[in-house]
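K.L.:
just the structure for this:
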Amino acid sequence: MGEPIIVTYKLYSAMASESSIVRRPSFDGFEVKDLKAGSDGLASRETIDGVGFDVHTVLKLQLTPYKDGRLSLGTLTMRNRVRLVNANGKKDPILNGVNEGYSLDNGYFNLSVTSVPIPIIVTALPGNTTPSTKFDGLVGDFKMDVQLAEKVLAPGKAAALTITITGKGDFSKIKQPEVQWPDEVDVLPAKVDEDKTQSADGSGYKSFEIPFTVNDPGKYTIPSIKFAFFDAVNYKYKTITNIPIEFSVVQEGGTNASVTATNGNEENKNFIVLSILVLVVLIIAIWLTFRNRKKKQPHSTQKAQKNLGIQKIEPLAAMTVEDILKPAADALHHSGNSFSTQLKQAVIRFFEQRLVLPPGSFNQTMISSYLSESNIPVQKHDAILSLFNELDMAIYSGGIAEADRQTLLNKTRSLLMRL
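P.N.:
Prediction:
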C-alpha cells in the first residue's frame, strides 16, 4: 500500500482510423497522476505476426494504492471509424474476398475495442515495527543527498542547504525533511524542484533548496537529517540519514580568525592540494578531447549514423527542401489523406537525406535519438515532434480541409528550411 505503479494504455492500429475514447477506465482505491508527455503522442511502429501497426500511447498514469485488498485496473473503451469506401465508391482492397455480412456507415466501418481489466493485489504495511523517525506513509526505494555549497560564510551572506531525494516511488508525497537549525540561523522558505516526467520504471527525484543567513560569527553544526520510508524492495521500514554538516561564519578582515584558525589552515592546505589535482585532471581532459576529436568522423551525420546503428553509405545527390516537398505540394488539392501522407513521407525523406540513410530506412522511432545527438534547440526539437504528431492526426482523421493543408505545408517548409 502506497507503492506506485506505472500503467500505460496503447492503441494498435493496422489501418488509418479515426479513434476516440468512449469510456475512460476507473481506478477505485488508487491515487492517479498523469505522466503522459507531449512526445507520447508520437506514433511508433511495431510488427506483429507480419502485420505492421501504428502504436499510439492513449494514457500513461502513475497509480498509488491507498487501501489494501484486491483492486482492479479499469477498462478503456475506444471507438474507431475505418474508411473502407472512398467518395468515388471505390472499396478498400481489404474487402476483397470478404463474404460474411458487414455494414458501413457512409463508407466507414465502426468498431469499438476495450482493454482487459487487470487485477492488482495490494498488501497492507506491517504494523509490528515502525521507523525510528516520523513516517508519512511513503513507500519505495530512496536515497538522500545533503549538500552545503560553501562552508565558510561572511555574516549575513546568503547560503543554501540542498536536500535531494532520488529513487523510485511517489515523489509528490515527499515532504521536506525536518532540519534542526542552530538558533542563530535565519531560514527562508525552500525552493522545491520535482521531476515531472518520471521514467517508465517510476524513478525520479525531488530536491529542496533551503536559503538561510547567519549574522553572528562562529562555528555552526547542522545535525544529521533523517528521512523515513517503507522499503518496498526489502519489505521493511527504513530511515536514512547524513553526517552532520559544519560551517563557519567569519567576519571580514579576520577578526574571528581565532574561531576557525586551525580549520582555516587545514582547509587552505586541502584547497591547494585539490586545486593541483583539478588542474592535472583538466589538462588530461583537454588532451583527451583533442585526441578524440581527431579520431571522430568529420560530419555530424556520421555520428548520428553510428549511434543509430546505421552503416555509412555514399550520399545521393542532395535535394532542396522544395524538391522534397514537391510530391506533397502536387497533392495539395487531392481529397482524403493523400496530401498528409505525402507530406509525412517528405519530412522523413528530409531526415534520411540529413543522416545520409538508405531510402525507407528512417522511421519515427529514430527521431528522438537523432534530435538528442544534434545541436538542435529545444524549441525546434519540440516543433519537429509536434509536426509528426499533427501529420499523424491528419492522416488518421481521413484528411483535412484544403486551407489547412496549405497552412500545414507552409509550416513544414518553414521548419525544414530552418534546420
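K.L.:
switch to C-alpha atoms for all contacts and neighbour counts from now on
P.N.:
Noted.
K.L.:
and after the longest strand seen in the chain, which helix or strand comes next?
P.N.:
With DSSP state E setting the assignment, residue counts place strand 51-65 as the longest strand in the chain. As assigned by DSSP states H and E, the chain's next helix or strand after strand 51-65 is strand 69-73.
K.L.:
same for that next one, what does it pack against?
P.N.:
strand 118-122 (3 or more CA pairs under 8 Å, 6 or more residues apart in numbering; DSSP states H and E).
K.L.:
quick one: work out the angle between the strand it packs on and strand 69-73.
P.N.:
On the basis of axes from the mean of the first three to the mean of the last three CA atoms, to 10 degrees, strand 118-122 is oriented at 150 degrees to strand 69-73.
K.L.:
whichever helix in the chain runs longest: which residues count as buried?
P.N.:
Ranked by residue count and defined by DSSP state H, the top helix of the chain is helix 257-295. When neighbours are counted by 16 or more other CA atoms under 10 Å, the buried residues of helix 257-295 are found to be A257, V259, T260.
K.L.:
all helices of this protein, in order?
P.N.:
Applying DSSP H to the chain gives helices spanning 257-295, 300-307, 321-330, 338-355, 367-373, 378-396, 402-417.
K.L.:
burial measure for the closest residue to F230 other than its chain neighbours, as a count.
P.N.:
Excluding the flanking residues, the one nearest F230 by CA to CA, 6 or more residues apart in numbering is Y237, at 4.3 Å. As a burial measure, Y237 scores 19 neighbours (other CA atoms under 10 Å).
K.L.:
from what I see, Y237 and D231 are in contact.
P.N.:
Yes - with contact defined as CA atoms under 8 Å, Y237 counts as touching D231 (5.7 Å).
K.L.:
let's see this one next to it:
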Amino acid sequence: MPPRARKRRASATESNGTEDAPPRKTTRAPRKPGARGTNQRRGKNFMRATNASSNKRRKVFSVEAKSRIKKHCSDFMKFIDKETHALVPRIGIEILKKDISPDLAGVLPWTCSSSALQKQSTQPYPKIILKALDNLQSDVRTYEGLVKQDNKIRAPNWMRWQQDINDLEDVSKHSLAIASKMINHFIMPDSHELPPKPSEGAGGVEHVAWDLIEEALPKMPDDIWGKIAQGHLKAFTGDLDQAAKMGALKYVEELQKKKQSDVVAFLLRVRCWELRQLNVIHRASRPSRLDKARRLGYKAKQGYVIYRVRVRRGGRKRPAPKGATYGKPTNQGINQLKYQRSLKATAEERVGRRCANLRVLNSYWINQDSTYKYYEVILVDPQHKAIRIDPRINWIVNPVHKHRESRGLTATGKKSRGLNKGHRYNKTQAGRRKTWKRHNTLSLWRYR
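P.N.:
Here you go, the predicted structure:
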C-alpha cells in the first residue's frame, strides 16, 4: 500500500483568495510545556535580573569614585596654593656666624656685612659656592707650598738625640750578651759561668745593663734548671738496672733480631737489590753487620778482610750421564737429593779458592731472596805483621790452617762432619750444652 501523501501548505497566491475562509483545524494535539523548558526560562529570567542589579551597583560605585577623586584633587590644589604663597622664614646672619671661624669671613659670602650681602644678593647661590671653593683651593695650595719650603729649623745641640740612640743600642747589646751568658749557665752550669759584675772603671752603659739584668740572677747557686736536671739524671741512671744499659753494638744486634720490622725489612729489601747487581764474589769495604762480625773475631785493623759471596739456593741434582744411575733402586734418585754441607760452607770454600793466600776465619748470613743466599766471609792475611804479632789471632798463621774451610775446620764445616751428632748425644754428661748449663746455673740448696 503506497504511503499517504502529505498535505501541501498553501502558498501566498493561493491564500489571497481565501482570506475570508475560516482557519483550518489541525488534528495535532497542543504541546504541553515540559519541565526542561520551564527551567530554562526561569534561569534566563534570573540571569537578567542579576545583570540588571550588578549594572546598577556599578553605576553607583563609579559615581562615588569620581566624586572622591575630584575632592582629593581640589584639596591637593589648595595645599599647593597655600605652600606657594607662604613666606620662607629668614635666618639671621649672626646665627650663621656663631659656629664659623672668623678666618673664613672673606671666603663665605654670608659672613660678610649686611651691606655687602645686599650687594651680592643678586648673584645666585651656585656661583657664590663655586667662588668659595676656588678660594679654599688657592689657600690649600699656598699652605702646601709653605710646608714644602725648607725653613732651616734644626733640633738644638743640647738635645743630643743621636747620642741617646747610640747609647740605647749599646745598652741593648750589653744586656743581650749578659742574658745569653746567664741562660747558658742555667742550662749547662758546668760549662758556662755566670757573667761577672762590671768593674768600677767600666762605662756607664755596662753598669746600666747590669742593673737591668741583676734582678734575674738566682739567689742560690744551686737553684737553677741545669743543676736540678743533672740531679734528676743521676738519680734516674742510678735506679736503672745495669742490664738495661745498651751500647751501640747491642742496639744493632737487638734491631737485627726483628727482621720483620719495618726498618729492617726495608733495609734488607734495598740491600738485596744492590747485591744482585754486584759480582758473585767481591770485596766489601766494611762489614754489613758489625756486631756479628766482631762476635766472630773481626777487628777493624790491618790484616782483616771482608768478602761478600752469593750462593744459589736449592738441593743438589745428581749428575747421571745418559740416565745411568747404577746401583740398587733405593740409591737411584736424581732430583730430591740434598747436599750434605750447608750453603754457608760452600760460600766459604768458594771464597777460600778465590783468595788462596788468605785464611778463612768465619762467615755469617747477611741477606737472601728466592734465588740466592748472601754471606760475608772474614779472612785473615797470615803474612801481615799486625796479624803475626797479635797473640789472639797469630794461631792462624800456622801452616796446618791452610784451607781450613775445605777440610771442615771452620764453625760451619764442623756441623756437617758428624761431630756432636747422633742418637742420644745430648745425654752425654760431658756434652758442650751440659757443661754450659752447669757453668751458668746457680744452684741454691736449702742445706749447704
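K.L.:
with both chains overlaid, what TM-score comes out?
P.N.:
After superposition, the two chains reach a TM-score of 0.19 (TM-score structural alignment, normalised by the length of the first structure), with 127 aligned residues with a CA RMSD of 6.7 Å.
K.L.:
among the helices of the first structure, which is nearest R23 of the first structure?
P.N.:
helix 378-396 (20.3 Å; CA to CA).
K.L.:
can you point out the buried residues in that closest one?
P.N.:
So helix 378-396 of the first structure, judged by 16+ other CA under 10 Å, has buried residues 381, 384-396.
K.L.:
any chance of those in CSV, plus distance to K269 of the first structure?
P.N.:
Shown next, in CSV, are these (distance: CA to CA, whole Å):
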residue, distance to K269 of the first structure
H381, 47
I384, 53
L385, 52
S386, 55
L387, 57
F388, 58
N389, 58
E390, 61
L391, 63
D392, 63
M393, 64
A394, 67
I395, 68
Y396, 68
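K.L.:
three-state assignment of V311 of the second structure?
P.N.:
At V311 of the second structure the chain is in strand, as set by DSSP: H, G, I helix; E, B strand; the rest coil.
K.L.:
contacting residues for it?
P.N.:
L343, T346, A347, Y372, K373, Y374 (CA atoms under 8 Å, 6 or more residues apart in numbering).
K.L.:
nearest to Q118 of the second structure, of the residues you listed?
P.N.:
Nearest member of the contacts of V311 of the second structure to Q118 of the second structure, counting by CA to CA, is Y374, at 118.7 Å.
K.L.:
sorry, back to before: name the helices or strands packed onto the longest helix of the first structure?
P.N.:
strand 218-222.
K.L.:
between the strand it packs on and helix 257-295, how many degrees?
P.N.:
Going by the same axes, to 10 degrees, strand 218-222 of the first structure makes 60 degrees with helix 257-295.
K.L.:
the contacts of V311 of the second structure: which two are farthest apart?
P.N.:
Counting by CA to CA, the most remote pair of these is T346 and Y372, 12.6 Å apart.
K.L.:
between the helices of the first structure, which one is closest to F208 of the first structure.
P.N.:
Of all those, helix 378-396 sits nearest to F208 of the first structure, with 26.2 Å by CA to CA.
K.L.:
thinking again about what came up before, name the residues of the longest strand of the first structure that come out as buried.
P.N.:
53-65.
K.L.:
specify the angle between it and helix 378-396 in degrees.
P.N.:
120 degrees.
K.L.:
gap between the residue nearest to F230 of the first structure and V139 of the first structure?
P.N.:
When distance is defined by CA to CA, to the nearest Å, Y237 of the first structure is 9 Å away from V139 of the first structure.
K.L.:
mind listing the shared neighbours of those two?
P.N.:
Joint contacts of Y237 of the first structure and V139 (CA under 8 Å, 6+ apart) are F229, F230, D231.
K.L.:
check which helices and strands the helix or strand where M182 of the second structure lies sits against.
P.N.:
Element membership of M182 of the second structure, judged by DSSP H and E, is helix 161-187. Applying 3+ CA pairs under 8 Å, 6+ apart, one finds that helix 161-187 of the second structure contacts helix 204-213, helix 225-239.
K.L.:
neighbouring contacts of the shortest one?
P.N.:
Read it as helix 204-213 of the second structure. Everything outside helix 204-213 of the second structure that qualifies as a contact, by CA under 8 Å, 6+ apart, is D167, D170, V171, S172, H174, S175, I178, A179, K197, P198.
K.L.:
give me that answer again for 7 Å
P.N.:
Contact with helix 204-213 of the second structure is made by D167, D170, V171, H174, S175, P198, as judged by CA atoms under 7 Å, 6 or more residues apart in numbering.
K.L.:
ranges for the strands of the second structure?
P.N.:
So, for the second structure - with DSSP E - the strands run 281-284, 304-312, 359-368, 372-380.
K.L.:
quick one, the third one and strand 372-380 angle?
P.N.:
Calculated by the same axes, to 10 degrees, strand 359-368 of the second structure forms an angle of 150 degrees with strand 372-380.
K.L.:
pull out the buried residues from strand 359-368 of the second structure.
P.N.:
Here strand 359-368 of the second structure shows R359, V360, L361, N362, S363, Y364, I366, N367, Q368 as buried, counting by 16+ other CA under 10 Å.
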